[in-house]
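**Student:** Just a sequence and a predicted model for now, questions to come.
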Amino acid sequence: MGSNLYSIGLSGLQSSNARINTTGQNTANVDTEGYSRQRTDTVSSPGASGVLVRDTARLVDNFVSAQIRSDTSEFSYYDTFHSMMTASDSLLSEDSVALTGYLDKTFNALQAANDDPTSSSLRQLAHASLSNLVGQYKTLSNLVTRQEDLVGEQLSSSLTEINAITSKISDLNKKIMREEGQSISPANELRDQQEQLAKELSEFVTARTQFDDKGLMTVSLANGQPLVMDQSAPELKVVENAMDPKSIQLAVNFGDHDVVVKTDDLGGSVGGLLDYHAEFSVYADRTLGQHAISITDAMNTQNAKGLDANGQFGKDLLSLGEIAIHTKAESQKKLADISVRVSAGESAKVTKDTYELSKTDENRFTIKRFDINGRSTGPEILYDPVNMTADKDGYVKLDELGLDIKVSALNTITVDDVFRFTPTEGAAANLSMRAKNGDDLALSAPVGVSTHSDNLSEAKISLSSVNNTRADASAFSSDGSLYPNAPHSIYFTSPNSYVVRDVAGSDIATVNNALEYSNLLEQAGLADKAGFDVSLSSNPQIGDEFSMSTELVGPSDNFNGLALMNLQSAPLVEGKDSLTKSFAGLIANVGTKTAEIAGHAASSEVIMNDSANRRDRLSAVSLDEEAVNLLKYQQSYSASAQVVTAARTTFETLLGIMR
């Protein structure tokens, strides 16, 4: 009996001591981040021999822990995204930065120059305003570039942290395996550290954790790409994408090879940075580039339709850089054989898409289009340089795209070669002034008109449009005069019939039964060939005659200057929006996205905190509860000591009886 009491009392002492130690461990770690409250479990010993200490376990719910990691990742994603978008929204919405004011100043200065085309000072002011507008496009482009650089810096820092965390988790796997292999007790503190590290990792990416058959933690990205495998941790890094150098491509390095990571739904701050880069940086850069292409093409095309201060046909006012073409490493040498440019007067067809050029057979190519998100847009375009008509420089015009493409040395390019280019990418940064001064502004019309003084009617002739001044495709010769066989006069043979005559007075076209008196050369089928057209203010009479000549242009003529002015409200961007409206759309898009992300950030923080509270209710240390437990285990320890004392007294009494 005494022996049995000794055994019961001793087991009680051991049990109470173990529980007191556990309570002390909990109390000591009340402020330790990531610490999970522990509990020592006991079972009754068979044969009324007291109690057995089973083990000391962490009080954790793996489902709740996984939910915390998921919610932490989501909040970190939106918080990072929102922080970057807020900064960009604040910068773009500044009046001193917005393009709207610069566009207004430029066209107001053009208006002033139109009021007095002979004023050199007003012309120079218009030139300076246009130069300032070009500078602002560069400023905005640099702003976007700085944001991209900031993304790169933060991403580099984040990847360093990620690799450090995964290495620590891997090292803890080794320690856990060693410690639990030498003891029957679980390595609770080490596993707590792993859980905390996994939570910290979730701030950067969405991390999925599992435990292998050895009980060791493995970690992978949401798409299944491993970050921690047993006792090793491959490196996550940025790798260059030769086909798209401006994109950010991640890969997991396994020592001798890299495996590219899909960045869709990457989560965490890294996912936020990547999505910000795609949804703001890339979008803003291409939008500004589309702007730059639109205004450059429109102003250059229009300026070429007039005469500058020196009486010469207008030259380019603005200039764009070359469109960059990218390909894989083994095809780099072939880039010199390919060039792309925006078709003159076709900028409205240029989108923000990326184009992929690849060879299909001996001489033909196809062009695929992809939007900012990499989705295919529209059918493939055929490019057949052998059977398509090229211009004198070797470029083939693709009407569907608004682009000219030239591929020389066709035999060097194979079906394995793929080339990509994005016309709008970096276009704003490469925009520059071509005009040297205000005299280069072609404000005057290239041809004048006159109404003969002896006409019977009150009808007056006016120049209605100028569409083309190229010497090889219009009535204008290279020296600025009209060709002899071009339309020089219009003579009405009746109130609704007329003939168009050349410089010698010979008829070159006849129109009968004219119902209206606008665009007379178009009605005669000569407008496209002439490159200009004329209209009358009212009904003519038989015998009325009207003349057209480059010598009739007055020094204060501003016909083309007004056309340049009208570009301010013209639908230049994709043929839908004006420059001002398009930029306002960019600002609105950024503001809307910022507000949307702000809402997600606020709600995800609430959800994350709720998950943390659920975890704390189970796993966090409560000092009140531990105080009660300590008192209970102290009393249990004292009671067990009394059992041992009673056993000793009983044993001594039995010995006394035996004597």
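**Tutor:** Arrived safely. The structure presented is a predicted model; accordingly, all values stated were derived computationally and were not measured.
**Student:** Every contact and neighbour count from this point should use C-alpha atoms.
**Tutor:** Noted.
**Student:** Who are the contact partners of the closest residue to Leu5 other than its chain neighbours?
**Tutor:** Computed as C-alpha to C-alpha, 6 or more residues apart in numbering, the closest residue to Leu5 that is not its neighbour in sequence is Ala647, at 5.3 Å. For Ala647, the contact set (C-alpha atoms under 8 Å, 6 or more residues apart in numbering) comprises 1-3, 5-6.
**Student:** quick one: secondary structure of His335?
**Tutor:** For residue 335 the amino acid is Leu, not His. At Leu335 the chain is in helix, as set by DSSP: H, G, I helix; E, B strand; the rest coil.
**Student:** Pasting the second one now:
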Amino acid sequence: MAGNLLSIGKSGLFAAQAGLSTTGHNIANASVAGYSRQVVVQSSGIAQDFGYGFVGSGTQIADIKRYSDQFLNTQVRNAQASLSATDAYNSQISQIDNLLADTSAGLSPALKNFFAGIQDLAANPSSTAARQAVLSNAESLASRFQSLDGRLQEIRDGVNSQITTKVTLINSYASQIAELNEQIGKFTLSNGSAKPNDLMDARDQLVLELNKEVKANVTPGANNSLTVSIGVGMPLVVGSKPFELAVATSPTDLSRVQIGYMTGSKITVLSDSSLPGGALGGILEFRNNTLDRAQNSLGRIAIGIAETFNAQHALGQDSKAEMGGKFFSIGEAVVGASLTNTPVANPATAPSVKASVVDSTKLTNSDYKVEYRSGSYWVSTTSGGTPVQINPFPQTEPQVIDGIAFDIENAATEGDYFVVRPTIGGAANFNVVVKDIARIAAGAPVVTNTPLDNKGSAKISEGSISSEYLGGAPALPLTLTFDEASGELQGFPAGATVYVSSNGGAPQPFVVGTDPILYKAGDNYNIGGVNVSFSGKPAEGDKFTISANPNGASDNRNAQALGKLQTKNILDGGRATYQSAYAELVSFIGNKTREVQVNSEAGKALLGQVTASQQEVSGVNLDEEATNLLKYQQAYQAAGKVMQIASTLFDTLLSLR
């Protein structure tokens, strides 16, 4: 009996010792990230039947239980992935927000200064200083566009670098998780049902760290292993086998880094939307939804200013009595053929896609995908807009979509595609073409005159020209005479077509010599691109002359027209001025930045809540552990006392004779 008692005390002593060790282990690791508290689970020893009843044989250690809730762990991982994504997005978009909204370094001051110089030139067209100021302000505007685009390009390069870094880190985590899976599996098999708790904690912490980089889904497997997948179910770790991501270049843009998934030696390029969550997902979302749009929008504004200003400048006359040419350069559309397109042996039959901006007022902020399928080409925005068919194909002339002329030759293989970026280079390639102040076309190429000896009160307007003038100007000078009997204006070139519009209505054609061209005050008369109107009442034989401008140096009519472009609704289909288009960009970035910041704050709160819930289960409570120390200390002492009594009883038995 004494021996049985000694065995019982010994088992209690060992159990208390295990409890003290486990409690001490908890206390020592209380500050270790990812550590889950452990508790000794005891069970009764096998009782022996002595006839009069079963007598216990002490206790035994059934398990060292690890307190870890898989559901709460998943919540923490998801919250962490979401927060990391918004934080990464926020750190990137804040740079653009600060850049565009800067009252001194943004586009607005340069744009205002440029048009202020145009207004000064209109006020004093013969001033050399005013002309020089226009060129200086134009150079400053171009420099501002290029500077803003250069900073956006730096951010884009930084995104490429971060993607590369994140991919390397994700692959490292995958390898470590796979290695721990293997170790845990080996210990599980060798120890039966026992679990290597500390290794499992380390693995869970690695999975949490992985979720900081990319959202990962975890599925329990055999032998306490974990299967980790990312994105749309792509396996990253299966048992002891890690899979890898790779850095790849975009099939249509060699300067754009994308993510690839390794399958053996083959790399499959993934869409940016296939890897949501985590810092990597946040960076990709920022590039797709904000950076691309910001750079495209800035380029669109630059192209809009360049094209419309050039168009008006071309209608003017410079100080040398020559027609104005291009004032700004216009960035060309960038077209990239996919590297996955089917190779063509004969270059003459290779598919070709060209794109050029023909109407900047209709441009959007989108890029376009030109795909060949079902025997024709289809054009859609890369964000997934409704495809527009190129019809007819083969083309007889370029087809214009959203202000972009698509010129496509030769059929392709089913599924081949091209990406067109019409505005991405607009800001970077915005330059001042005019270098000589005398080449600034401030005047108009035509002048009008109402002779003083006219008897009536009618007067002819100053006159202006439209784009038709550049393609076929009428022979000047032109003298118009009023015929009172018929009410007609006579003197237009025989056989020419005069377009007359009343009250801003659509111009109506009148053929000289066939249709009467009646005088009406307020109507606009267009002959070969020359526009004039009349006021007052003419008398019989009154004459009005239209002639070439002999002196453009002191004329300000085209400068006035150029100045009016500042407040004219031109972009977005005639709904936005240059300034309001830029303000829309600044507003979009500002609102998106605020949205991301709010989401980040909410994400931090959510992560704090779910982490607190997780720690209520898994976290080490030092007060509780201190209590356990006392409990196990007392148990140890009590078990020792049992052994002492057993020893005394045994000695008593030995002393009996």
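**Tutor:** All right, it came through fine. Everything numeric here is computed off the predicted structure, so don't read it as measured data.
**Student:** thinking again about what came up before, you'd agree the residue nearest to Leu5 of structure 1 is in a strand?
**Tutor:** No: Ala647 of structure 1 is assigned helix when assessed by three-state DSSP, not a strand.
**Student:** Distance of it relative to Ser465 of structure 1?
**Tutor:** For Ala647 of structure 1, the distance to Ser465 of structure 1 equals 120 Å [C-alpha to C-alpha, to the nearest Å].
**Student:** Repeat that for Gly599 of structure 1.
**Tutor:** Taking C-alpha to C-alpha, one finds Gly599 of structure 1 at 52 Å from Ser465 of structure 1.
**Student:** out of the two, which sits in the busier spot?
**Tutor:** Ser465 (18 against 13; other C-alpha atoms under 10 Å).
**Student:** Confirm that that one sits in a strand.
**Tutor:** Yes: using three-state DSSP, the assignment for Ser465 of structure 1 is a strand.
**Student:** Tell me who's in contact with it.
**Tutor:** 532-534.
**Student:** hmm, try it at 10 Å
**Tutor:** Counting by C-alpha atoms under 10 Å, 6 or more residues apart in numbering, Ser465 of structure 1 makes contact with 305, 445, 519, 527, 531-535, 559-560, 563.
**Student:** With secondary structure, neighbour count and distance to Val238 of structure 1 added, can I get those residues in a markdown table?
**Tutor:** Formatted as a markdown table, the contacts of Ser465 of structure 1 follow (DSSP: H, G, I helix; E, B strand; the rest coil; neighbours: other C-alpha atoms under 10 Å; distance: C-alpha to C-alpha, whole Å):
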| residue | secondary structure | neighbour count | distance to Val238 of structure 1 |
| --- | --- | --- | --- |
| Lys305 | coil | 29 | 50 |
| Ala445 | coil | 26 | 56 |
| Asn519 | coil | 18 | 61 |
| Ala527 | helix | 22 | 58 |
| Gly531 | coil | 20 | 54 |
| Phe532 | strand | 25 | 56 |
| Asp533 | strand | 22 | 59 |
| Val534 | strand | 22 | 62 |
| Ser535 | strand | 18 | 63 |
| Phe559 | helix | 24 | 55 |
| Asn560 | helix | 26 | 52 |
| Ala563 | helix | 19 | 49 |
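**Student:** SS state for the counterpart of Phe546 of structure 1 in structure 2?
**Tutor:** Here Phe546 of structure 1 is matched to Phe544 in structure 2, going by TM-score structural alignment. Using three-state DSSP, the structure places Phe544 of structure 2 in strand.
**Student:** what about the helices in the stretch 151-300 of structure 1?
**Tutor:** Assigned by DSSP state H, counting those that start in this stretch, the stretch 151-300 of structure 1 shows helices spanning 188-202, 268-276, 283-303.
**Student:** Serialize the ones you listed to a markdown table and add fields for distance to Ala588 of structure 1 and mean neighbour count.
**Tutor:** Compiled in a markdown table, those are given as follows (distance: least, C-alpha to C-alpha, whole Å; neighbours: other C-alpha atoms under 10 Å):
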| stretch | distance to Ala588 of structure 1 | mean neighbour count |
| --- | --- | --- |
| helix 188-202 | 32 | 21 |
| helix 268-276 | 16 | 25 |
| helix 283-303 | 12 | 24 |
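**Student:** Quick one, which of the ones you listed gets closest to Tyr633 of structure 1.
**Tutor:** The closest of the helices of the stretch 151-300 of structure 1 to Tyr633 of structure 1 is helix 188-202. By C-alpha to C-alpha, the value is 21.5 Å.
**Student:** what range in structure 2 matches the closest one?
**Tutor:** Taking TM-score structural alignment, helix 188-202 of structure 1 hits residues 197-211 over in structure 2.
**Student:** With structure 1 overlaid, how far apart is the matching stretch on average?
**Tutor:** Comparison of stretch 197-211 of structure 2 with structure 1 after fitting gives an average deviation of 0.9 Å (mean C-alpha distance after the TM-score superposition for structure 1).
**Student:** do stretch 2-13 of structure 2 as well
**Tutor:** Mean for stretch 2-13 of structure 2 is 2.4 Å (mean C-alpha distance after the TM-score superposition for structure 1).
**Student:** repeat for stretch 148-162 of structure 2
**Tutor:** Mean deviation for stretch 148-162 of structure 2: 1.3 Å (mean C-alpha distance after the TM-score superposition for structure 1).
**Student:** cool, and stretch 86-100 of structure 2?
**Tutor:** Stretch 86-100 of structure 2 sits 1.8 Å off on average (mean C-alpha distance after the TM-score superposition for structure 1).
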